[in-house]
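Trainee: no FASTA, just this:
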């Protein structure tokens, strides 16, 4: 991805930054409308029959109001697992649920602690959990808008102009229609919680509250173990405040999980992770290197999801999954290994690490990429604040348009050598990763300084990267 390095050191005016965002989001909205119109015409030609070849983000929102299936993608396996954990088979939770009954409960035991905590409040029904999801999704949309606005105009977010409020509304609408994020809401996924925690962690980091950022990501890691990479990341960067927050939030949940579910179930969960690393998923909604390889080799069902079946193990898929995962983890951790102690990481490093952890997973469903929403917002805020970034903004627009649109039309290529196009979300993520690496390389400012930190900042050497 060839992007010329900016040479103009001066930042844009606030008005120019806001105009840049509005134009950008208008282009994204146009792509949503265009894809929806094309889908509607194609769907009409098929007699409005449901199929894996039709659908759009706008249609998904309409269907969210009248779902055709239970919104219990996370909740049902979690509820079943908790019931087993309290049964006579409770000391062999994963042997019973995952390996014997073949229920795809793929979360760590720590994830069940949250259901236990919600039980006394009567909030463990599917409807109650989806209501929590709706509240968290709305909060995430608002937080996303705030995150971008702070990056655009850090000094004026407390006295916003009419144009600023218009941009805030446009950003919230963009978040509402960001398909991977709204897909979590549509199917009843705990990923909504992870997206919210990550978005608020980005805001906390941006505002200088690194222990709080660590605590929020520590909680996210108890639901999504891939984010445990931040434990190693923090140690390599010597980010002790972040690390203290991460442990202060994550350890109590881990201890409670051990007391509730026993050591054996936590050890056995490693067998589940090993199994998933070997098998992955061939279904087109798995936008990982693993899924791409399965589909390219015709190994497993491309167009159908099976609740109790995984694709056969294939040495070529396993090898490519392992190598690619190592490569993405290296992208996240090698800079910390080399530069830890010599400089402090900024928000861009946080985004790169979380994105690499997501892409490196053998199973990366569409909704897992909801975490890209705040990352894309970070890139948008930084690029619109700097002059001479038109090429980079075009690349970001391409990534955003691909990610925000549900594109099942790609499934027409499922039985051809072009079926790699079905992994369009993976390619959107790779474009975004390239942009974040570019922003890291050119040293674009990605932090703000609060008044209470100004005395400390004044003694630090000047840096356009924040630290």
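Mentor: Yes, it's here. What you are looking at is a predicted structure, and each value in this text was computed from that prediction instead of being measured. Numbers count the residues shown, from 1 in each chain.
Trainee: from now on I want contacts and neighbour counts done on CA atoms only, so please keep to that.
Mentor: Will do.
Trainee: which ones are touching residue 187?
Mentor: Residue 187 makes contact with 70-73, according to CA atoms under 8 Å, 6 or more residues apart in numbering.
Trainee: and residue 132, what element?
Mentor: Residue 132 belongs to helix 126-152 when elements are defined using DSSP states H and E.
Trainee: surely residue 253 and residue 222 touch.
Mentor: Yes - in this structure, residue 253 is within contact of residue 222 by CA atoms under 8 Å, at 7.3 Å.
Trainee: with neighbour numbers in mind, choose between those two.
Mentor: Per other CA atoms under 10 Å, whichever of residue 253 and residue 222 has more neighbours is residue 222, with 26 against 21.
Trainee: state the distance from the residue lying closest to the more buried one once chain neighbours are set aside to residue 220.
Mentor: Nearest residue to residue 222 in three dimensions, chain neighbours excluded: residue 110, at 5.5 Å (CA to CA, 6 or more residues apart in numbering). Distance, residue 110 to residue 220, by CA to CA, to the nearest Å: 10 Å.
Trainee: before we move on, the earlier item: give me the common contacts of residue 253 and residue 222.
Mentor: Common contacts of residue 253 and residue 222, defined by CA under 8 Å, 6+ apart, comprise residue 110.
Trainee: any idea whether the spatially most central residue of the chain is helix, strand or coil?
Mentor: Ranked by distance to the mean C-alpha position of the chain (CA atoms, centre = their mean), the top residue is residue 371 at 1.8 Å. With DSSP: H, G, I helix; E, B strand; the rest coil as the basis, the three-state label of residue 371 is helix.
Trainee: included below, for side-by-side comparison, is a second structure:
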């Protein structure tokens, strides 16, 4: 086993790796911890030092988000339109919900607000409900760490390797300081729940509990419609238990939604979806092809943000966004996954594609990569003979905040580096595909 020197933080990141197959040396935990800590130093402290030396101002940090998390403080990005939609319906049960004069419009299906409707009917007030949402989304974020550790326990135990305290600390640090997760929690966005659900989906799938995975997939899709692509994936992969569970759960959710909110309100969601296909924003937080192209040509806002101000429509940008989305989804569905076909790796790639293909893929939407990285690392990464450099790079730029790249905002074309999270997520899909080829060729051990 090679050891690490005492190089700079950058060298520490480059020299992270896994252990050889079947070894019981606990070094894999130390290496993971070193990588996680080095990543946090590189992304949060090194830019501040450089910006101060060159007089470039403040590069930004996750400090405020960390404070929000540990003090149970959230904003109301998702919560307010969801709560106000419930209030509007209770006051005006015959009027269309999606056209209510709220401060912001509801963009989720009505089934997603059924829990809030139930809490309102039980007499919970707004303050108590916001507190409830803050606490439960906090628990969801912590739950992602729990799921990641459960994955680690499963794969390490299967190979006769114990989980060390270094591994536990590394996982907790990676999740609790993950930029997309902290951003979603701080905003008060429903994505925090979805990131937990996706991690749980990967764990269930790796344990062969495909029907339960189908239920979780449906819950994801009824908040973010792009996750309906998971149903297509399940059907194409002929995972019929999961497909049936997905459809059955969807039917139940839709039935309850129709009973509570009526047929007309639920049908209005189709018009919302049609409108969203051409409405997106070019703010740097939109880590998608749409955001990348518009920022590159200087169309719309970049650093500043104005709610409900959508980027002016440009036909070729829209067509390119749609084309790349179709290519990405087609690549995942048609790729010859070999021995990993219909595996958690295949499913993870489809989940990432579901996010990245959207014209509006905010930074916090990439919180699902936490579960993906946990699966890849414990299932394969820490057993590889060669150091997984590409996986490390994808993790470094997907899970951490590189807000210093916003310095490139005024430089059209060059400012594509602001889309580091989008490109790194695509790189993670490539990692999964390469892994599938290695397993199929016998160059890596099959997943346990």
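Mentor: Alright, I've got the coordinates. Note that the structure is predicted; figures quoted are calculated from it, not measured.
Trainee: work out the TM-score between the chains.
Mentor: Superposed pair, TM-score by TM-score structural alignment, normalised by the length of structure 2: 0.86. Supporting alignment: 424 aligned residues with a CA RMSD of 3.0 Å.
Trainee: and the angle from whichever helix or strand comes after the helix holding residue 132 of structure 1 to helix 126-152?
Mentor: Using DSSP H and E, the helix or strand that follows helix 126-152 of structure 1 towards the C-terminus is helix 162-176. For helix 162-176 of structure 1 and helix 126-152, the angle between their directions (axes from the mean of the first three to the mean of the last three CA atoms, to 10 degrees) works out to 140 degrees.
Trainee: show me what secondary structure element comes after helix 162-176 of structure 1.
Mentor: Counting by DSSP H and E, what follows helix 162-176 of structure 1 is helix 179-187.
Trainee: average distance between that next one and structure 2?
Mentor: On superposition with structure 2, the mean distance recorded for helix 179-187 of structure 1 (mean CA distance after the TM-score superposition for structure 1) is 1.4 Å.
Trainee: likewise for stretch 135-151 of structure 1?
Mentor: Mean deviation for stretch 135-151 of structure 1: 1.6 Å (mean CA distance after the TM-score superposition for structure 1).
Trainee: equivalent range in structure 2 for that stretch?
Mentor: Mapping stretch 135-151 of structure 1 onto structure 2 (TM-score structural alignment) gives residues 139-155.
Trainee: please state the offset of that stretch from the chain centre?
Mentor: 15 Å (CA atoms, centre = their mean, to the nearest Å).
Trainee: name the residues that touch that stretch?
Mentor: So stretch 139-155 of structure 2 is contacted by 162-163, 168, 171-172, 175-176, 181, 185, 192-193, 195-196, 199-200, 203, 370-371, 374-375, 378-379, 448 (CA under 8 Å, 6+ apart).
Trainee: in that stretch, which residues are buried?
Mentor: Buried residues in stretch 139-155 of structure 2, counted by 16 or more other CA atoms under 10 Å: 140-141, 143-155.
Trainee: what does the residue nearest to the centre of structure 1 align to in structure 2?
Mentor: Checking TM-score structural alignment: residue 371 of structure 1 goes with residue 368.
Trainee: contact partners for its match?
Mentor: Contacts of residue 368 of structure 2 by CA under 8 Å, 6+ apart are 194-196, 198-199, 351-352.
Trainee: what's the spacing between it and residue 256 of structure 2?
Mentor: Distance of residue 368 of structure 2 to residue 256 of structure 2, computed by CA to CA: 28 Å.
Trainee: kindly report the same for residue 72 of structure 2.
Mentor: Distance of residue 72 of structure 2 to residue 256 of structure 2, computed by CA to CA: 31 Å.
Trainee: before we move on, what about residue 14 of structure 2?
Mentor: 51 Å.
Trainee: give me the helices and strands touching the lengthiest helix in structure 1, please.
Mentor: Secondary structure of structure 1 per DSSP state H: the longest helix is helix 240-279. Contacts defined by 3 or more CA pairs under 8 Å, 6 or more residues apart in numbering; DSSP states H and E place helix 240-279 of structure 1 against helix 93-94, helix 112-118, helix 210-221, helix 229-237, helix 315-339.
Trainee: could you redo the last one with a cut-off of 6 Å?
Mentor: helix 210-221 (3 or more CA pairs under 6 Å, 6 or more residues apart in numbering; DSSP states H and E).
Trainee: next, count neighbours for the closest residue to residue 340 of structure 2 other than its chain neighbours.
Mentor: Distances taken as CA to CA, 6+ apart place residue 436 nearest to residue 340 of structure 2, at 5.5 Å, with adjacent residues excluded. Residue 436 of structure 2 has 25 neighbouring residues, counting by other CA under 10 Å.
Trainee: helix/strand/coil for residue 436 of structure 2?
Mentor: The local conformation at residue 436 of structure 2, judged by three-state DSSP, is helix.
Trainee: and it, what pairs with it in structure 1?
Mentor: Checking TM-score structural alignment: residue 436 of structure 2 goes with residue 440.
Trainee: please name the residues that touch residue 415 of structure 2.
Mentor: Counting by CA atoms under 6 Å, 6 or more residues apart in numbering, residue 415 of structure 2 touches 408-409.
Trainee: now check structure 1 for the residue matching it.
Mentor: That one, residue 415 of structure 2, aligns with residue 419 by TM-score structural alignment.
Trainee: same check, this time on residue 399 of structure 2
Mentor: Aligned partner of residue 399 of structure 2 by TM-score structural alignment: residue 404.
Trainee: residues in contact with its match?
Mentor: Here residue 404 of structure 1 is in contact with 178-179 (criterion: CA under 6 Å, 6+ apart).
Trainee: could you rerun that using 8 Å?
Mentor: 32, 57, 177-180.
Trainee: count the neighbours of residue 131 of structure 1 for me.
Mentor: 15.
Trainee: gap between residue 396 of structure 2 and residue 38 of structure 2?
Mentor: Distance, residue 396 of structure 2 to residue 38 of structure 2, using CA to CA: 9 Å.
Trainee: ah, wrong one, I meant residue 199 of structure 2
Mentor: With CA to CA as the criterion, residue 199 of structure 2 and residue 38 of structure 2 are 24 Å apart.
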